[in-house]
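Participant: Sequence plus predicted model, see below.
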Amino acid sequence: MTRQADFDYIIIGSGAAGAILAHRLSADGRFNVCLLEAGPKDHHPFLHVPAGFIKMIFNPRFAWQFKTAPNAQTCEREIPIPQGRTLGGSTSINGLVFNRGQQADYDHWANLGNSGWDYQSVLPYFRKIEHRKEGDEQLRGRDGLLPVSDIDWTHPICEAFIEGAEQQGIPRNPDYNGAYQQGVGYFQRTIHHGLRMSTARAYLRPAMRRPNLTLLCNSLATRVLFDGKRATGVEYLDLKTRALTRLTARREIIVSAGAVNTPKLLQLSGVGPRELLDSINIPIVHDLPGVGANLKDHYSVRIVGRVRNSTTLNEQARGLRLVRQIANWLCRRPSILALSPSLVHIFWKSTEELERPDLQGVFTPASYRQGYVGMLDDYPGMTCGFWQHRPRSSGHVHITSADPLAAPIVQPNYLKESEDREVLVKGIRLARRLLASKALSPYMDTEALPGADHQSDEDLLAYARRYGVSSYHLNGTARMGPASDSMAVVDDQLRVHGLENLRVIDSSIMPEIPSANICAATMMIGEKGADLVLQPSTVHG
């Protein structure tokens, strides 16, 4: 065991929130900041080419290859839930969609007892993130570090799909991150000049030139260290040398390791449900039953159609067509290499009586074998998928031993609640209607998945159970809430209840899942969290 010099702040995890924290806390030079990242640096070229996500998301060097625990509702499958394991975390391997969610999401957070987390309070932080030319300047950011761009590559099938949605009463919405979300249109992406804009590229690269920021890669945090109830440091394992080292922090430890690794680390450190920690002989520092609870995710199901009268991404990603696309990308011309995996969005309601959308749909002129991302079909295809915005089903993350290298049990309990099953079936039926629109009829050949033999609600639910997958939007496992909430882990300043000098700042703190891909919301949490840390009025204890 070795010991290194003190720091003012130690940040664990360099992902959507952690990279932002490292940038903000080191910006004025007053504080010495250490950033721990379990993965390697983001030097691999496929981490920067948007289409490279197909190669990276299941690469264990750059992504934690977590799987869900078997669940009867999803045919006892172990569903992949990879999470980023490199500089930038999941922003270096994700689907590049920038989606804030609905205003009501954040007002609900505040209504749960979290002061300062209503929409009007978090809007400045969303704007602070963005570097974007388009949209209402009262709602969209112009001077942020993260470029948020519109698609520069069009396809006739996408245009036909959008037209077909409009024929069915879904209006075109040019800015779903603006005044309202509902409608259909093209996704906004974190892509700039053909390159992925991860938080590592946008925030860490400028910060790494500062002498007061120390970056330690291949360094797995194994424990937060305590003196009584006060967090004093971090123990980490160098994954190359296998040496254990202890760092100390004069001010705070900030855990930003994501919705799986954050509760795992807290539990390894003796912070979590007493019954769980006692069962694996981990000494209790603080009995906090909510650590690892409240896990939520979006469970998605995709409908696949065979295409006629057009060339899809399936063919353009092969042979001479791919060579041309690579040449276009190298010349900074529109190219499939600079696309997000989902091109078109649909935000809609499963029933007319609802006040706001409860479904999110995605569409792309491509299809993947058995609906999975990673391997394109060998025939022309297109895909329309849906997930429920705000599922009621929730689960947990539990460690199984004191070994920091052991994977935890991750059980989201997909489809446990009957309402989630009902809404998802309605989403599948909506996807079918959209693929059967008059505008899309010149291109729609036949339905490949689930196929014409799946017609009843029972048939469609059986398909959803068998082929549904994670959207990789895990959150909520260190829920924010007031001290009166026995399952809350952090307060509205993101300080861990009952402990000093310890915060959680990442997607784990979300008290409820937002109506969106969670990356933008996690970056907002990083920006707001940095301000909370730096506020002179913040007092611990």
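Facilitator: In hand now; what should we look at?

Participant: drop to CA atoms for contacts and neighbour counts, all remaining ones
Facilitator: Noted.

Participant: how about the residue lying closest to Arg432 once chain neighbours are set aside, what does it touch?
Facilitator: Counting by CA to CA, 6 or more residues apart in numbering, Arg432 lies nearest to Ile303, which is 7.2 Å off, once chain neighbours are set aside. Contacts were defined as CA atoms under 8 Å, 6 or more residues apart in numbering; by that measure Ile303 touches 371, 383-385, 428, 431-432, 447-450.

Participant: can you check Gly385 too?
Facilitator: Neighbouring residues of Gly385 by CA under 8 Å, 6+ apart: 300-303, 361-363, 428, 431.

Participant: Remind me what the longest strand belonging to the chain packs against, helices and strands.
Facilitator: Looking across the chain with DSSP state E, the single longest strand is strand 244-255. Here strand 244-255 touches strand 2-3, strand 7-12, strand 230-238, strand 502-504, going by 3 or more CA pairs under 8 Å, 6 or more residues apart in numbering; DSSP states H and E.

Participant: Show me what the longest one is packed against.
Facilitator: With contacts taken as 3+ CA pairs under 8 Å, 6+ apart, strand 230-238 sits against strand 219-227, strand 244-255.

Participant: hmm, back to that, quick one: the longest strand of the chain to strand 230-238, angle?
Facilitator: What separates the directions of strand 244-255 and strand 230-238 is an angle of 130 degrees, with axes from the mean of the first three to the mean of the last three CA atoms, to 10 degrees.

Participant: Between strand 7-12 and the helix or strand that strand 244-255 is followed by, find me the angle.
Facilitator: The first helix or strand that comes after strand 244-255 along the chain, using DSSP states H and E, is helix 258-268. Taking the same axes, to 10 degrees, one finds helix 258-268 and strand 7-12 inclined to each other by 120 degrees.

Participant: For helix 258-268, which helices and strands make contact with it?
Facilitator: If contacts are counted by 3+ CA pairs under 8 Å, 6+ apart, helix 258-268 sits against strand 219-227, strand 396-398.

Participant: Among these, show me which one is buried the most.
Facilitator: Ranked by mean neighbour count under mean count of other CA atoms under 10 Å, the helices and strands packed on helix 258-268 are led by strand 396-398, which reaches a mean of 24.

Participant: hey, where'd the strands end up in the stretch 1-150 of the chain?
Facilitator: Shown for the stretch 1-150 of the chain, the strands assigned by DSSP state E, counting those that start in this stretch span residues 2-3, 7-12, 33-36, 63-64, 83-84, 130-131, 146-147.

Participant: which one of those lies closest to Asp105?
Facilitator: The closest approach between Asp105 and any of the strands of the stretch 1-150 of the chain, judged by CA to CA, belongs to strand 130-131 at 19.7 Å.

Participant: this is the other structure I want to compare:
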Amino acid sequence: MTSEDTYDFIVVGAGPAGYALAASLSSTKSKPRVLLLEAGGKNDDETKRVDGKRWTTFMEPTMNWGYKTVPQDTCSGRELDYSRGKGLGGSSASNFGVYTVGAKDDYDAWGEKVGDKVTYGWNAMQPRFKKLETFDGTIYLPENQKYARPDPADHGHEGPLKVGYAKEWEKDLPLILDSLEEAGLQRNLDHNSGNPIGMGLMINSASSGRRTTAALFEHHQNPDGRIPNWVIIHASATRVMFDDKKAIGVETRSQSGSDLNIYYATKEVILSAGTLDTPKILMHSGIGPREHLEEYSIQVVQDLPAVGQGLKDHFFVPLVLARSPETNDRNSFYGSEEAMSAGLAQWNKDKTGPWTKHGCQVACGWFKSDKITSSQEFKDLDLSVQEFMNRETIPHYEIISGFPMHLMFPQLFQDYSYLSLIGFLMNEQSTGEVRLQSSKPEDPLLFDPKALTHPFDQRAAIEIYRHLLDITKHPAFAKDTISTILEAPSESDEDILQFWKDNTSSSWHMTGTVKMGKEGDVDAAVDNRFRVFRVEGLRVADMSVVPVMTNNHTQATAYVTGTTCAEVLIGEYALDEE
């Protein structure tokens, strides 16, 4: 062991949770030595930050692990895309750039489940969200200011994450918002207030035409003027090293795959590799279900059956309609290679132009459904689940309008004057798992979300899609529709459910495979201080520990999970004391 290889804290994974955690620890007054390990590259190509291209960044092989699920029997035998960001920033550098915090009742339920409402309730989480962001709620055209009215008290203005609304909008966005309101969708003037119910403007993890990623933590000064003081090494963590049951370091493999190294931690190792990879590191370290580890001849350090279980996600399907060309100007941009190339040149020059307008501001909203809660499938749920889903701020589904699908599925479109409505299932009751497929740490796990296997999910999926169809038939909306590009063949339960099975996708919101809970909970693997049960010096801080499938796009929850763990560690080790 050399001093060069020894740190106070080792954080594995430079995604939203890991970056937030490492930055918070390393910028404390005591200036601990912090090592941040990241298996991917630097992700410093500026062209991957173009706001209007954020929908296709995941297609970059160097920025995506390229994971797929196992074939899903309830999804027509398909392997679903399970993209996960690779490199500095993690999935924040490759996802769709949606910044939503979820419902305040999500976080209150988190506190209830783990026996700590003080640390995890909304009253504790909202101040952390505010510290994370620099929010720009400016809407430049006076006639559009009716679509959002964020309360400054609900937002932060000095954090590392630059989020807000796009400066320019596509021509038909106000038209769509108005027609959706006429079709019965209530308006929400700020989804990030703690109550997401209603339709409104999506808050983007982008600012001034440029994508915001977790890498911004690297250069952010805290209020005292301190900046993070850490070491970043690009290598894959293969396993945690133990002395008996105390974590003492991390074994890594170089990016070339040829060199093994060990880095040592005098205080703690914290895994922030995400819902799909943190359980892999744990299992190859000997922590997980005993029989499963022994199947692959892995020496068991601690039998922990919950590791790899509890996988949750949000699944969605689209409804796509051709719209009147007079309502928008997409054909003149997406239909012209010259216009798109000129737009990119303008963005490279000064971060302005059509690539900061097209695809940069869409609408989204979360809703409750009496048809879902009156169904027999809902009534068959455990009473505690029913009570949670009936809480004031808990939605049953999400709708997004204006998603630029042609960027991912060009074969569907003859031209670009179209509109996609997407329905997302919230609070899914199907529960999946991740499992080893070999004894080699470099092999990914087998990912099985068991999508749409629960009767409630199937009933909710049917009612969600039927509501989308009802919206499109309303006169205020239908007047600008020319034809259907993609929808279920009929409104029967059978055809709608089959449409989901044939077309559902993951939204890459994977959660819960190393779930936080109370000692003795059979489905829990870490306690409410992020400590892995029955070992020392090892914590987990990423979406794998979150015990509630939050009703949002989960990158914001990943950030706040990292900062919450940092607060816990800073308090325990008195890192901010003189």
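Facilitator: Now that the structure is in, tell me what you want to look at. Everything numeric in this text was worked out from a predicted model, so none of it was measured.

Participant: what's the TM-score here?
Facilitator: Counting by TM-score structural alignment, normalised by the length of structure 1, the TM-score of this superposition works out to 0.93. Behind it: 533 aligned residues with a CA RMSD of 2.4 Å.

Participant: Would you map the helices across structure 1?
Facilitator: Listed in chain order, the helices of structure 1 (DSSP state H) span residues 18-26, 53-56, 103-111, 119-129, 156-167, 199, 205-207, 258-268, 274-279, 313-316, 319-330, 418-435, 457-467, 519-534.

Participant: re the thing from before, need the helices and strands packed on helix 258-268 of structure 1 in CSV (columns: distance to Gln181 of structure 1).
Facilitator: Output for those, formatted as CSV (distance: least, CA to CA, whole Å):
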stretch, distance to Gln181 of structure 1
strand 219-227, 39
strand 396-398, 30
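
Participant: what's the closest of these to Glu527 of structure 1?
Facilitator: Checking these against Glu527 of structure 1 by CA to CA gives strand 219-227 as the closest, at 22.8 Å.

Participant: Among the contacts of Ile303 of structure 1, which lie within strands?
Facilitator: When DSSP E is applied, the contacts of Ile303 of structure 1 are split such that 383-385, 447-449 fall in strands.

Participant: thinking again about what came up before, quick one: which of the helices and strands packed on strand 230-238 of structure 1 is nearest Ala5 of structure 1?
Facilitator: Evaluated over those, closeness to Ala5 of structure 1 peaks at strand 244-255, with 6.7 Å, by CA to CA.

Participant: Onto which residues of structure 2 does that closest one map?
Facilitator: Aligned using TM-score structural alignment, strand 244-255 of structure 1 spans residues 260-271 in structure 2.

Participant: ok, average deviation of the matching stretch from structure 1?
Facilitator: Compared with structure 1 after the fit, stretch 260-271 of structure 2 shows a mean deviation of 0.4 Å (mean CA distance after the TM-score superposition for structure 1).

Participant: what do we get in structure 2 for Leu343 of structure 1?
Facilitator: Under the alignment (TM-score structural alignment), Leu343 of structure 1 pairs with Val362 of structure 2.

Participant: Could I get the contacting residues of its match?
Facilitator: Shown in contact with Val362 of structure 2 (CA under 8 Å, 6+ apart): 173, 201-202, 400-403.

Participant: Quick check: buried residues in stretch 536-556 of structure 2?
Facilitator: Within stretch 536-556 of structure 2, the residues that count as buried by 16 or more other CA atoms under 10 Å are 536-556.

Participant: Over to stretch 73-91 of structure 1?
Facilitator: The neighbour-count criterion (16+ other CA under 10 Å) identifies 73-74, 77-91 as the buried residues of stretch 73-91 of structure 1.

Participant: What of stretch 241-257 of structure 1?
Facilitator: Neighbour-count burial for stretch 241-257 of structure 1, counted by 16+ other CA under 10 Å, picks out 244-249, 251-257.

Participant: count of neighbours near the equivalent of Ile409 of structure 1 over in structure 2?
Facilitator: Ile409 of structure 1 maps onto Leu446 in structure 2 when the alignment is built from TM-score structural alignment. Here the count is done by other CA atoms under 10 Å, and Leu446 of structure 2 has 19 residues near it.

Participant: Quick one: residues contacting Leu446 of structure 2.
Facilitator: In this structure, Leu446 of structure 2 makes contact with 69-70, 434-437, judged by CA under 8 Å, 6+ apart.

Participant: re the thing from before, top of the ones in strands among the contacts of Ile303 of structure 1 by neighbour count?
Facilitator: Cys384 (28 neighbours).

Participant: distance of the closest residue to that one other than its chain neighbours from Val344 of structure 1?
Facilitator: By the measure of CA to CA, 6+ apart, the closest residue to Cys384 of structure 1 outside its immediate chain neighbours is Phe363, 4.5 Å from it. Counting by CA to CA, to the nearest Å, the gap between Phe363 of structure 1 and Val344 of structure 1 amounts to 5 Å.

Participant: list the residues that contact both of the two?
Facilitator: Residues touching both Phe363 of structure 1 and Val344 (CA under 8 Å, 6+ apart) are Cys158.

Participant: So which of these two has more stuff around it?
Facilitator: For Phe363 of structure 1 versus Val344, neighbours defined as other CA under 10 Å are more numerous around Phe363 (30 against 22).

Participant: Let me see the contact set for the more buried one.
Facilitator: The neighbourhood of Phe363 of structure 1, defined by CA under 8 Å, 6+ apart, consists of 158, 342-345, 382-385.

Participant: In structure 2, which of these still touch?
Facilitator: For both residues aligned by TM-score structural alignment, their matches' CA atoms under 8 Å, a contact is called conserved when the aligned residues also meet in structure 2; among the contacts of Phe363 of structure 1 this holds for 343-345, 382-385.

Participant: Could you work out the most separated pair of those?
Facilitator: Pairwise distances across the kept ones among the contacts of Phe363 of structure 1 peak at 14.0 Å for His345 and Met382 (criterion: CA to CA).

Participant: Quick one: map Tyr203 of structure 1 onto structure 2.
Facilitator: In structure 2, the residue paired with Tyr203 of structure 1 according to TM-score structural alignment is Phe217.

Participant: ok, how many other residues are close to that match?
Facilitator: 23.

Participant: Confirm for me that it is in contact with Leu21.
Facilitator: No - here Phe217 of structure 2 lies out of contact with Leu21, judged by CA atoms under 8 Å, at a distance of 9.7 Å.

Participant: any idea how far Lys133 of structure 1 is from the equivalent of Gly156 of structure 2 over in structure 1?
Facilitator: For Gly156 of structure 2, the aligned position in structure 1 is occupied by Gly141, per TM-score structural alignment. Noted for Gly141 of structure 1: a distance of 8 Å to Lys133 of structure 1, by CA to CA.
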